[in-house]
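Enquirer: Sequence below, structure please.
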Amino acid sequence: MFGFINCNKPTDWSSRDAVNIVQGHLRGKKVKVGHCGTLDPLADGVLVIGVGAAAKLVPYVHQCGKCYRGQFRLGEETETGDIEVSPTKFPEDPVPTRASIEAACPTFLGDIKQVPPAYSAIKINGRRAYKMARKGLDVEVPPRQVFIESLKVIQYEYPNLELEIVCGTGTYIRTLGMDLARNLGTHAVMTGLQRKRVGEFFIDQAVPIEQIREQPLEQLLQPAALGVSHLPQVIVDANQHLDLVHGKLLDEVEVLSPKSQYATIPVADQESEPQHVAAMDQAGRLVAILAKQGQRWKVKKCLVTEVWRGDES
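Expert: Here you go, the predicted structure:
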């Protein structure tokens, strides 16, 4: 068991609910399972689930670019930013034109500061913000830097607005929609959200919960390499792979560019020397994540201990 499941999480399900279905297949087996990026019950779409050693790769999948479709209703607002509670309406708000919305979108591109909503899963002094907010406590959420690659208007008929967002990790789509509305002199509440893509995992290839429940997991697993396709790569032969398994350092090797065209990483980071690379064996399998140590590479995470030697006897 080693790979990712591209799950199409339905609305009204938590990310944990989807993971529980996978774990149900593995009852009695010592196989790790972890999801890569929480989707709120309001949201549906791509939820990447790491199985076996691939669960170690969750932090790297978090780095992948993501694509969302968010639906908003202008002229309304809630304290949660979505329709979990009844909205307050602002009938005196101006009605933006589509042209004015599209003109405001570039303001939010690149590295921007964003204040996540108080009703979020962010931890403040070790406590979840939403738990404190629901108890009526004042929650001051610090701003965070996020990266927005693109922001497009897909449909607009006042008061309903649909946006497509390509962004980096940690972005709150409801906050982005609210900030855009504020820029236009109005308010907004998020009414729906779908995650269309996480790195190389796309919604049109995602597996519904019913299929995960009924089908053997082995038939649903995608290669672990898909989860780190945004990382530079090195190719190791059987002897180098064995050295890595034994914890030895790898001498200077050729570092290849990332294969993925869907990585969403700020340009400044792309220009810096890579600190982590994906080590692939000659069969094209991901075998380890390596970290730079001087001019050599050390094992950060060893994923495959079985060394492939091709046609050797």
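
Enquirer: hey, let's count contacts and neighbours off CA atoms from now on
Expert: Noted.

Enquirer: can you give me the helices in the chain?
Expert: 15-25, 58-61, 98-104, 129-134, 173-183, 209-214, 238-245, 267-271 (DSSP state H).

Enquirer: tell me how far the last one is from the chain's mean position?
Expert: Between the mean C-alpha point of helix 267-271 and the mean C-alpha point of its chain there is a distance of 19 Å (CA atoms, centre = their mean, to the nearest Å).

Enquirer: now do the fifth one
Expert: For helix 173-183, the gap between its own C-alpha mean and the chain's C-alpha mean amounts to 20 Å (CA atoms, centre = their mean).

Enquirer: And that helix, what does it pack against?
Expert: Contact here means 3 or more CA pairs under 8 Å, 6 or more residues apart in numbering; DSSP states H and E; on that basis helix 173-183 packs against strand 66-74, helix 98-104, strand 188-198.

Enquirer: To compare against the first, here's the next sequence to fold:
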Amino acid sequence: MENIFAVWKPKGPTSNDVLNVIRKFAGTRHIGHAGTLDPLAEGILVVGIGRDATKNFHEVVQKEKEYLAVIKLGVTSTTDDEEGEKTEHRVVTLPHRGLVEETTHYFKGVYNQVPPVYSAIKVQGEEAYKRVRRGEKVVLQARPAEIKEIAVLSYTWPELRIRVVTGPGVYVRALARDIGDRLSTGGYLTNLVRTRVGEFTKEKSFTLQEIERRFVSKS
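Expert: Here you go, the predicted structure:
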């Protein structure tokens, strides 16, 4: 196994939970990942073991990422995903397929994206989500988000399925919210699968069980 490799993260655990499991197998503290996946998301998590691997992570972080996302329209969420409090929106005229395609295509390129307040972005040295959970009002600044490719895979109200390829630092949760806002329906992310990070794909990734077997066989 190379020092930098891809893990297929299942739904449920955080990215750091996955690292903690691998840390026990590998017997080292020098381990990191390139690009957080939310607990409700699954897919490619690139992991590095050893000082040299983690030092070179800046190259991996910059690689493009590909996702399959499911968006529920007509409802918003305080977290922009399934975990938050939901608010239904009264939609008089349902958007037709042509409008949905036009709206999603609008985001192709670079646009100013406001990250979700329930995120690990630091605000005065502390993660934004921790401040929000304490009841503080957090306002995050918009930042450039590069959408390299975006396509509608299917649309049957209220469910919209898209495939999207992004540059680094893009929040697909925020993209789902922004698509809903532009359609004037509201929307939030209900499912997310990261299918690729650069050259790392599912076919080239390991499950946690496979990683455990490989480390055990070496011991």
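
Enquirer: do you know which of the helices and strands packed on helix 173-183 of structure 1 lies nearest Thr88 of structure 1?
Expert: Closest approach to Thr88 of structure 1 among those is made by strand 188-198 (9.5 Å; CA to CA).

Enquirer: Average offset of the closest one relative to structure 2?
Expert: Compared with structure 2 after the fit, strand 188-198 of structure 1 shows a mean deviation of 0.7 Å (mean CA distance after the TM-score superposition for structure 1).

Enquirer: can I get the helices and strands packed on helix 173-183 of structure 1 in TSV with mean neighbour count and distance to Ile154 of structure 1?
Expert: Formatted as TSV, these follow (neighbours: other CA atoms under 10 Å; distance: least, CA to CA, whole Å):
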stretch	mean neighbour count	distance to Ile154 of structure 1
strand 66-74	24	9
helix 98-104	13	10
strand 188-198	25	13
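
Enquirer: With distance to Val48 of structure 1 added, can I get these in TSV?
Expert: Shown next, in TSV, are these (distance: least, CA to CA, whole Å):
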stretch	distance to Val48 of structure 1
strand 66-74	11
helix 98-104	31
strand 188-198	8
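
Enquirer: of all the ones you listed, which lies closest to Gly170 of structure 1?
Expert: Among these, strand 66-74 comes nearest to Gly170 of structure 1, with 10.1 Å by CA to CA.

Enquirer: What are the contacting residues of the closest one?
Expert: The contact list for strand 66-74 of structure 1 (CA atoms under 8 Å, 6 or more residues apart in numbering) reads 158-169, 173-174, 177, 181, 186-199, 264.

Enquirer: Pick the most buried one from the helices of structure 1.
Expert: helix 173-183 (a mean of 20; mean count of other CA atoms under 10 Å).

Enquirer: so that helix aligns onto which residues of structure 2?
Expert: Using TM-score structural alignment, the residues of structure 2 aligned to helix 173-183 of structure 1 are 172-182.

Enquirer: Quick check, central residue of structure 2?
Expert: What sits nearest the mean C-alpha location of structure 2, by CA atoms, centre = their mean, is Leu37, with 5.0 Å.

Enquirer: what angle sits between the lengthiest strand in structure 2 and helix 97-106?
Expert: If you go by DSSP state E, structure 2 has its longest strand at strand 143-156. Interaxial angle of strand 143-156 of structure 2 relative to helix 97-106 (axes from the mean of the first three to the mean of the last three CA atoms, to 10 degrees): 160 degrees.

Enquirer: Of all the residues in strand 143-156 of structure 2, which ones are buried?
Expert: 145-148, 150, 152, 155 (16 or more other CA atoms under 10 Å).

Enquirer: Let me know the closest of those to Arg97 of structure 2.
Expert: Tyr155 (6.8 Å).

Enquirer: Just give me the match in structure 1 for the closest one.
Expert: Tyr155 of structure 2 maps onto Tyr156 in structure 1, by TM-score structural alignment.

Enquirer: what sits against the aligned residue in structure 1 for the residue nearest to the centre of structure 2?
Expert: Under the alignment (TM-score structural alignment), Leu37 of structure 2 maps onto Leu39 of structure 1. Leu39 of structure 1 makes contacts with 14-15, 47, as judged by CA under 8 Å, 6+ apart.

Enquirer: again with Ile83 of structure 1
Expert: 189-191.

Enquirer: repeat that for 6 Å
Expert: Thr191 (CA atoms under 6 Å, 6 or more residues apart in numbering).

Enquirer: That one and Glu271 of structure 1, how far apart?
Expert: Separation of Ile83 of structure 1 from Glu271 of structure 1 (CA to CA, to the nearest Å): 41 Å.

Enquirer: Tyr68 of structure 1 now?
Expert: Distance, Tyr68 of structure 1 to Glu271 of structure 1, using CA to CA: 26 Å.

Enquirer: do the same with Tyr156 of structure 1
Expert: 37 Å.

Enquirer: Likewise for Asn239 of structure 1?
Expert: Asn239 of structure 1 is 31 Å from Glu271 of structure 1, by CA to CA.
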